[in-house]
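# Sequence unavailable; structure follows:
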């Protein structure tokens, strides 16, 4: 594998080597490993089978990373079901609009196919440049606030109220307080530049909950859960007029999230040419879009490029071998389903709130002095959490 990688990925040309690529892959894996635990939790709330989503999540990550590695071979990118998009599918499409998981997966599939088609045409560049930067940032922040309110509800910090819609939950509950402490520790670990701060926080504080009897420990390894949603999509419903906005939303967010992630990674890895264009971006976007199609077929929400890939790039990752290492590491986690079901939802909620912070902090780049830029961004931000969509 080492020799194959050296010739196929051209390590010398990209000033890297096999060892560096492996270290980069491990680094990115640690920063995004939380998704294999959070994605099943979120989609299960929308009526999906927890075990089936757990398996689909890991397999879709592996397939998408392998495609990115072998086809987009100059991109050290990790891909997985996107946070925000999974929440939209579970809480917006399934719970809010009353669609079944099969209908939701059909919409994800159609959006993925649309992404594939556009990635193969010159329209791609036109779309990327047509949306104002501030609106893109506002949409990203809105997704973050949407995740935050879901995380607070999962934690038990807020609860339903018939008059005010939401109210404070039971803040005296030991497990709620433990979740709050987990969130604080995740933030502190990032400040200390500790890699894998989210997964460390989830595992450590879940262990504390198990030790003190605040949550049930069901084991670490077990059999691989069956893929209950494999090929279980309703394409007819997805192509109906009532699902048009859902398909557009899934495509829109995935497309611009991917473009933004690839651009940020390109800046770090030196993939911007003298004219400001990103080298080989068409290959990376096509690999990303095919990953979404594969994920929908397996039974999970939209697969997208992860901004956490920047951690691996900073560790020296420069080629698709980094992506392949990420995929292999996730495959090794297929047997951890009992561990995933043992994690207290309050700790999962803390991780979700932390991820929300990562989404929201980019609002610093909005042009606040220009009302034409600021107003649409703010409206996008506040509409998502308040409309729960």
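Now that the structure is in, tell me what you want to look at. Quick caveat, the model's predicted, so the values are computed rather than measured. Numbering: from 1, shown residues only.
# Please make it C-alpha for all contacts and neighbour counts, starting now.
Will do.
# show me the contacts for residue 49.
Residue 49 sits next to 40, 43, 228-229 when contact means CA atoms under 8 Å, 6 or more residues apart in numbering.
# among those residues, which are in helices?
Using DSSP state H to define helices, the subset of the contacts of residue 49 located there is 40, 43.
# So which of the contacts of residue 49 is the closest to residue 244?
residue 43 (20.9 Å; CA to CA).
# Distance check, the closest one against residue 85.
Distance of residue 43 to residue 85, computed by CA to CA, to the nearest Å: 10 Å.
# swap in residue 261?
15 Å.
# Settle it for me: which of the two has more neighbours?
residue 85 (23 against 18; other CA atoms under 10 Å).
# my read: that one touches residue 250, true?
Yes - contact between residue 85 and residue 250 holds when scored by CA atoms under 8 Å: they sit 6.9 Å apart.
# list residues touching both of the two?
By CA under 8 Å, 6+ apart, the residues touching both residue 85 and residue 250 are residue 302.
# from the middle of its chain, how far away would the helix or strand that contains residue 287 be?
Per DSSP states H and E: residue 287 is located in helix 281-298. Helix 281-298 has its C-alpha centroid displaced from the chain centroid by 14 Å (CA atoms, centre = their mean, to the nearest Å).
# here comes the other one, which I'd like you to weigh against the first:
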């Protein structure tokens, strides 16, 4: 084990790696509750979605640990699951089976790109400002969904959105849960999000808002979603834009997470490159394809892995520990499916706050940089479409740079993505 994971070389021990894995797991375990609820909005049975979430996280994390030897865990991604359920299935009317086929095809495309030089060209060609804007925009999108699930934001015929019943029990309990999560996180308490979700759900019991039917049981059946993906439907012309969006967000999300976590762990090379990047992206793309086969939205690397790295995790043994813990969670289905939406809404809002931090790194002295990024970030929640926000950001970046007399600064990758976005808007 020491030789395979290079523990001595990396200055770590099995005990340290195990504790780091536990820390990472506690910071991201909320996904086993939140993901099935979001996918249920797309019509996917919550029980099967729960099993698919746990298995996709376990397999994806194990792939990352074994193939790339990185202390990075994987699970179905926040933001992509919302795009899957609310934009693709809910907004466009695509059957969830076809949407799963699109996830599989995007993972296959990601895998193909990971094997060649196109990967580096795309990642390096997208300016940092747009990467930051996309990250923040997905956060705003999640925040809007969280506020809606909480009941704080409701539809309004005159102003589009309005304030809900702020003195209702679900809103008050959810607001208290958000404050608890933020306060625990400020105190650096591991598992702050999970603690907040569980505490909020328990607080709903006296009000008859939460109903528990046990904690431990055999896992639900995976049959409703296993191999239910419709790949044939996903390769039609009308789904091409969806496949591309899944692919692009997956690529940007994983690239950003790998760069951030390897830098924090001291694993990045002096020139800023990421060692074993190809293996890591193969693990990511493999996780995405396997997740689609199981029945969940795109599996990605989790930035919460930074918590385990902070606890000393340096090798793939940390990721394998996370994988083992997700397998144990398969037997906690009654607890997961009993958590009401007002208890998970605070987690969505808090994750939105975390993702919005990306905006602080924008170059606020250059309008050609920050304006397209902010425009794309604003477009995501207000059009209720991550794909639309991304397309607007690329088009605005290319147009503003060109009219400002700085067209030479627009990379080839941006021109390509802007052109594809324009084609998508023209055909929709």
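Looks like it arrived, so ask away. Fair warning: this is a prediction, and the values are worked out from it, not measured in the lab.
# Work out the TM-score between the chains.
TM-score for the superposed chains, counting by TM-score structural alignment, normalised by the length of the first structure: 0.97, backed by 384 aligned residues with a CA RMSD of 1.0 Å.
# Check the gap between the corresponding residue of the second structure for residue 122 of the first structure and residue 86 of the second structure for me.
Under the alignment (TM-score structural alignment), residue 122 of the first structure pairs with residue 117 of the second structure. Computed as CA to CA, the residue 117 of the second structure to residue 86 of the second structure distance reads 34 Å.
# Would you mind telling me which of the two has the busier surroundings?
Set residue 117 of the second structure next to residue 86 and count neighbours by other CA under 10 Å: residue 86 wins out with 20 against 10.
# contacting residues around the corresponding residue of the first structure for that one?
Using TM-score structural alignment, the equivalent of residue 86 of the second structure in the first structure is residue 91. Going by CA under 8 Å, 6+ apart, residue 91 of the first structure touches 45-46, 388-389.
# Can you tell me, leaving aside adjacent residues, what's nearest to residue 68 of the first structure?
residue 287 (5.3 Å; CA to CA, 6 or more residues apart in numbering).
# what about that neighbour, how many residues close to it?
Neighbour tally, residue 287 of the first structure, other CA under 10 Å: 26.
# Over to the one 3 residues further on?
The number of residues packed near residue 290 of the first structure is 24, by other CA under 10 Å.
# which residue in the second structure lines up with it?
Using TM-score structural alignment, the equivalent of residue 290 of the first structure in the second structure is residue 286.
# The residue positioned nearest the centre of the second structure: what's it in contact with?
Residue closest to the average C-alpha location in the second structure (CA atoms, centre = their mean): residue 77, at 2.5 Å. By CA under 8 Å, 6+ apart, residue 77 of the second structure lies in contact with 297-302.
# ok, now residue 258 of the second structure?
Applying CA under 8 Å, 6+ apart to residue 258 of the second structure gives the contacts 274, 301.
# what residue of the first structure takes the place of it?
In the first structure, residue 258 of the second structure lands on residue 262 (TM-score structural alignment).
# how much space between the alignment partner in the first structure of residue 360 of the second structure and residue 342 of the first structure?
For residue 360 of the second structure, the aligned residue in the first structure is residue 364 (criterion: TM-score structural alignment). When distance is defined by CA to CA, residue 364 of the first structure is 37 Å away from residue 342 of the first structure.
# higher neighbour count, those two?
Taking other CA under 10 Å, residue 364 of the first structure and residue 342 do not tie; residue 342 has more neighbours (18 against 10).
# what about the strands in the second structure?
Secondary structure of the second structure, counting by DSSP state E: strands at 74-76, 153-156, 160-163, 299-301.
# Of all those, which one is nearest residue 389 of the second structure?
Closest among the strands of the second structure, using CA to CA: strand 160-163, at 18.9 Å.
# Give me the mean deviation of that closest one from the first structure.
When the first structure is overlaid, strand 160-163 of the second structure sits 1.5 Å from its aligned residues on average, using mean CA distance after the TM-score superposition for the first structure.
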